[in-house]
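Engineer: show me how the following folds:
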Amino acid sequence: MGRTKLESKLKNRILDLIESPELHAYLMEHAERLKLKDYVSIIAGAPISLGRKQELLHDMKRSSCLKKQEMDYVSLCCACMDRAVQFLTSETGTIFLIQLMGYDDKHKSDIMDGPYIMTSLANTKNAVKNYYREDMDEDADAEWKTLYWRVELYTASQDVNNGEDGFLSAEYTYIMDKDGEVQYYIHEWNSSNHLNGSLGRMVEDQFFSVSPDLNLPVPYHPGDVLFIDCRPYAPGAFYCRLKEVGDDCCGIQCEYVDAEGNMETGALKHGDYFFNHREVEQYLSPLYRARIVSKYELSWDEIVRRSKNGNESR
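Structural biologist: The predicted model follows:
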């Protein structure tokens, strides 16, 4: 889809979801480089509530500037989000299996507690809020920066034979922060209510996978050092230095220090900016929160030295 003509206020509201100061300023100045799908991708990947995402998508749908093909696409995006919210907020026949998620010593995503069983979203939110309050102390506050909840939704009316092994299969998996705000969802492929057609599959793909991918134009240059804090959807906050900067999804190559003190290189837009990243269920793209580190603030040599001493992430 080509360049789109959304209203300026709506564009700004969507771009404000990007916390990265340099990227936000760049896209506000060069919004003509963004396509309609880019705006949808920004909404889909932002760490905000599903309700707010739903509101922004419907505001896009109400835009009088969209062409028919664009309107068809946005309408399907709204339908996709509406279904996820409808299942989540249903007051009858739902079963929630919730697990507290975090990371082990090797930066690998891991279950920290649970599973627990709940039968409504309201009860689930109350339970996780109480869990957080009861666990709070000075040490726990630091630990909770890397914790969130994984919520699998099952329906009591579901055909038990829809799973290959005869067990119930989740319709959706939702990702909830420590305060009970649902920010992401995964529409499981074995569920029965997927959108049809090539356009429907494209829309589903934007919300389906556990992926940090967000392919936007960026203002960065080779040699820039970035500080990226995507917690709780990453095991820590990390530094990396850019080696190459291009426009495609693998175009930004960065280097960072691995667990053995060696330099590794990866594609930033694919979440490859810290060691063992493939073992982490990343939901948040580093583009949302990356900021450029001034050479007067901290040199790359000092960052490398600290990393090799085990003091990089914070």
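Engineer: from here on, just use CA atoms for contacts and neighbour counts.
Structural biologist: OK.
Engineer: how many other residues sit next to residue 133?
Structural biologist: Per other CA atoms under 10 Å, the neighbour tally for residue 133 reads 12.
Engineer: three-state assignment of it?
Structural biologist: Of the three states, residue 133 takes helix under DSSP: H, G, I helix; E, B strand; the rest coil.
Engineer: who's in contact with it?
Structural biologist: By CA atoms under 8 Å, 6 or more residues apart in numbering, residue 133 lies in contact with nothing.
Engineer: distance check, it against residue 14.
Structural biologist: Separation of residue 133 from residue 14 (CA to CA, to the nearest Å) stands at 32 Å.
Engineer: how close does residue 236 sit to residue 180?
Structural biologist: Distance from residue 236 to residue 180, counting by CA to CA: 21 Å.
Engineer: next: residue 287.
Structural biologist: On the measure of CA to CA, residue 287 and residue 180 end up 24 Å apart.
Engineer: which residue of these two possesses the greater neighbour count?
Structural biologist: residue 287 (24 against 21).
Engineer: double-check that the more buried one belongs to a helix.
Structural biologist: Yes: remark: residue 287 belongs to a helix, assigned using three-state DSSP.
Engineer: residue 97 should be in a strand, yeah?
Structural biologist: Yes: assessed by three-state DSSP, residue 97 belongs to a strand.
Engineer: who's in contact with it?
Structural biologist: 115, 116, 117, 118, 151, 152, 153, 154.
Engineer: just the buried ones from the residues you listed, in PyMOL syntax?
Structural biologist: Of these, the buried ones can be selected in PyMOL as follows, counting by 16 or more other CA atoms under 10 Å:
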select buried, resi 118+151+152+153+154
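Engineer: export the contacts of residue 97 to TSV and tack on distance to residue 44?
Structural biologist: Shown next, in TSV, are the contacts of residue 97 (distance: CA to CA, whole Å):
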residue	distance to residue 44
115	27
116	27
117	27
118	26
151	18
152	19
153	20
154	23
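Engineer: quick one: which of the contacts of residue 97 is nearest residue 273?
Structural biologist: Of all the contacts of residue 97, residue 273 sits closest to residue 151, with 26.9 Å by CA to CA.
Engineer: separation between the residue nearest to the closest one when sequence neighbours are not counted and residue 185?
Structural biologist: Nearest residue to residue 151, sequence neighbours excluded (CA to CA, 6 or more residues apart in numbering): residue 98, at 4.4 Å. Separation of residue 98 from residue 185 (CA to CA): 13 Å.
Engineer: another one to check against the first:
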Amino acid sequence: MNAFLQNAIFGLFDSTEIINHLRSNQERLQPTVYAEIIAGAPISLDKKLRLLKCLESTTKDEANKSVISEYVRCAEHAVEALHAADGSRFIFHVSLMYFDPEDGCADHCDGPFPAVSLNKAKQAIAIYRAKNDTDFDDWSEMYWAIELYDLAAEPAYDGFLQPRYVFFATADGEIEFFSTPKTAQSHRVSSQRKANAFGPGSEHLDIPLPFVPGDILRIDNRPFVPGPAYCLITQTGTDCCGVQCMYPCRDGHIRFGALKHGDFFDRSFVFQPSPLFSARRYVGELPDDCKFMKKLSDTIRSSPELGKTLNNLWPHLGFSIEA
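Structural biologist: Presented below is the predicted three-dimensional model:
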């Protein structure tokens, strides 16, 4: 891989520490992992397609090239579908999404609104944003879910049409992710896994990480997830579940989860990207429900095995933040 492309891919991460760690562990990064990084990154879908095509053209190993080509096709099909809507056979339903603090999950704020083409949808989003700019408390935690319907498709088991794609866009209308509902998914398991990397599967990105037990992380996945969120690393390992963390829940209890699988805070969402793109080591002031982490961080740093012990005991304890 040429240095320019590699720098562009590593630059998708916010943390310089993660970038440097990836450079030091390049032997653990197969070309297909670079494709997963691109697919799950919080950048425009058009930019993902350009980077994937560049990765495809510079990959010499035929087996890896074939896998990367599947990622390219997934992105191409999604982009083609976006531009296919013309109001006759394909149509968009556009909904403004937000985080409902009472239910602890994503919910509709407004819509769905119909749009006959991508350009019309983007124009409507711009007008809506301009007219409602001061009506909402925080646009940084709001995004658009854009459903694409094929009016010629067969209805689902319940008699209603199901979307062919669901695209996720920032408050300004920049489309970054997409998902394919079950009724529209590929029958090939491998192809569906590639498609999931652009949406609901992106939170499972598995790359080498520099963090150690006792590190406190700040993760900011806005607008798709409210934030920032904080978690404490309790255990590290090389597999996808090896990096364990603890975090506060809304009911006052503490939970443990696998960071690479997006289990780092107590929320439920329609979609969330990988936390690794925005994760960074944090040493500043913590919110009240996370202040317990500071003292525990110092203790785990001096005795790393304590973190593993807490992980093993947690299912039998269910202790609270005050404990």
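Engineer: if we can go back for a sec, which of the contacts of residue 97 of structure 1 fall in strands?
Structural biologist: Using DSSP state E, 115, 116, 117, 118, 151, 152, 153, 154 are the members of these that sit in strands.
Engineer: burial of residue 141 of structure 1, as a residue count?
Structural biologist: Residue 141 of structure 1: 12 surrounding residues under other CA under 10 Å.
Engineer: ok so, going back, wait, which of the ones in strands among the contacts of residue 97 of structure 1 is closest to residue 245 of structure 1?
Structural biologist: Using CA to CA, the shortest approach to residue 245 of structure 1 within these belongs to residue 151, at 36.7 Å.
Engineer: the closest one contacts residue 101, correct?
Structural biologist: No: assessed by CA atoms under 8 Å, residue 151 of structure 1 is found out of contact with residue 101, at 10.1 Å.
Engineer: wait, isn't residue 21 of structure 1 in contact with residue 288?
Structural biologist: No: using CA under 8 Å, residue 21 of structure 1 is not in contact with residue 288, being 9.2 Å away.
Engineer: of those two, who's got more company?
Structural biologist: Set side by side, residue 21 of structure 1 and residue 288 show more neighbours around residue 288, with 24 against 14, by other CA under 10 Å.
Engineer: in space, what's closest to the aligned residue in structure 2 for the more buried one - neighbours in sequence excluded?
Structural biologist: Using TM-score structural alignment, the equivalent of residue 288 of structure 1 in structure 2 is residue 277. Leaving aside its sequence neighbours, residue 277 of structure 2 sits nearest to residue 13 (CA to CA, 6+ apart; 4.5 Å).
Engineer: what's near enough to touch that neighbour?
Structural biologist: Each residue near residue 13 of structure 2 by CA under 8 Å, 6+ apart is listed here: 19, 276, 277, 278.
Engineer: quick check: the gap between it and residue 311 of structure 2.
Structural biologist: Residue 13 of structure 2 sits 28 Å away from residue 311 of structure 2, taking CA to CA as the criterion.
Engineer: quick one: the strands in the stretch 201-323 of structure 2?
Structural biologist: 216-219, 229-235, 244-248, 254-258, 280-281 (DSSP state E, counting those that start in this stretch).
Engineer: which other helices and strands contact the last one?
Structural biologist: In this structure, strand 280-281 of structure 2 packs against strand 216-219, with contacts taken as 3 or more CA pairs under 8 Å, 6 or more residues apart in numbering; DSSP states H and E.
Engineer: aligned partner of residue 127 of structure 1 in structure 2?
Structural biologist: With TM-score structural alignment as the criterion, residue 127 of structure 1 matches residue 124.
Engineer: what's the closest non-adjacent residue to the spatially most central residue of structure 2?
Structural biologist: The centroid of structure 2 falls nearest to residue 273 when counting by CA atoms, centre = their mean (0.4 Å). Closest residue in space to residue 273 of structure 2, ignoring its immediate chain neighbours: residue 203 at 4.8 Å, by CA to CA, 6+ apart.
Engineer: before we move on, what about residue 159 of structure 1?
Structural biologist: The spatially closest residue to residue 159 of structure 1, leaving aside those adjacent along the chain, is residue 168, at 7.5 Å (CA to CA, 6+ apart).
Engineer: that neighbour sits in which helix or strand?
Structural biologist: Counting by DSSP states H and E, no helix or strand carries residue 168 of structure 1.
Engineer: that one touches residue 162, doesn't it?
Structural biologist: Yes: using CA under 8 Å, residue 168 of structure 1 is in contact with residue 162, at 7.1 Å.
Engineer: nearest residue to whatever residue of structure 1 lines up with residue 198 of structure 2 other than its sequence neighbours?
Structural biologist: Aligned by TM-score structural alignment, residue 198 of structure 2 pairs with residue 207 of structure 1. Leaving aside its sequence neighbours, residue 207 of structure 1 sits nearest to residue 186 (CA to CA, 6+ apart; 6.1 Å).
Engineer: structure 2: which residue goes with that neighbour?
Structural biologist: Residue 186 of structure 1 maps onto residue 179 in structure 2, by TM-score structural alignment.
Engineer: show me the contacts for its match.
Structural biologist: 165, 166, 167, 195, 196, 198, 199, 200.
Engineer: what about the third one, distance to residue 217 of structure 2?
Structural biologist: Right, residue 167 of structure 2. 29 Å.
Engineer: tell me which of these two has more neighbours.
Structural biologist: residue 167 (24 against 21).
Engineer: shouldn't the more buried one be within a strand?
Structural biologist: Yes: with three-state DSSP as the criterion, residue 167 of structure 2 is located in a strand.
Engineer: correct me, but it touches residue 121?
Structural biologist: No: look at residue 167 of structure 2 against residue 121 with CA under 8 Å: they stay out of range, at 12.0 Å.
Engineer: could you find the counterpart of residue 262 of structure 2 in structure 1?
Structural biologist: Checking TM-score structural alignment: residue 262 of structure 2 goes with residue 271.
Engineer: enumerate every residue touching the closest residue to its match other than its chain neighbours.
Structural biologist: The shortest distance from residue 271 of structure 1 to any non-neighbouring residue, by CA to CA, 6+ apart, is to residue 212 (5.7 Å). Contacts were defined as CA under 8 Å, 6+ apart; by that measure residue 212 of structure 1 touches 45, 269, 270, 271, 282, 283, 284, 285, 286.
Engineer: across to structure 2, which of those hold up?
Structural biologist: Retained in structure 2: 45, 269, 270, 271, 283, 284, 285, 286, out of these (criterion both residues aligned by TM-score structural alignment, their matches' CA atoms under 8 Å).
Engineer: keep only those of those residues that are in helices.
Structural biologist: Among these, DSSP state H puts residue 45 in helices.
Engineer: just put the kept ones among the contacts of residue 212 of structure 1 in CSV and tack on distance to residue 293 of structure 1.
Structural biologist: Below are those laid out as CSV (distance: CA to CA, whole Å):
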residue, distance to residue 293 of structure 1
45, 24
269, 18
270, 21
271, 19
283, 24
284, 20
285, 18
286, 15
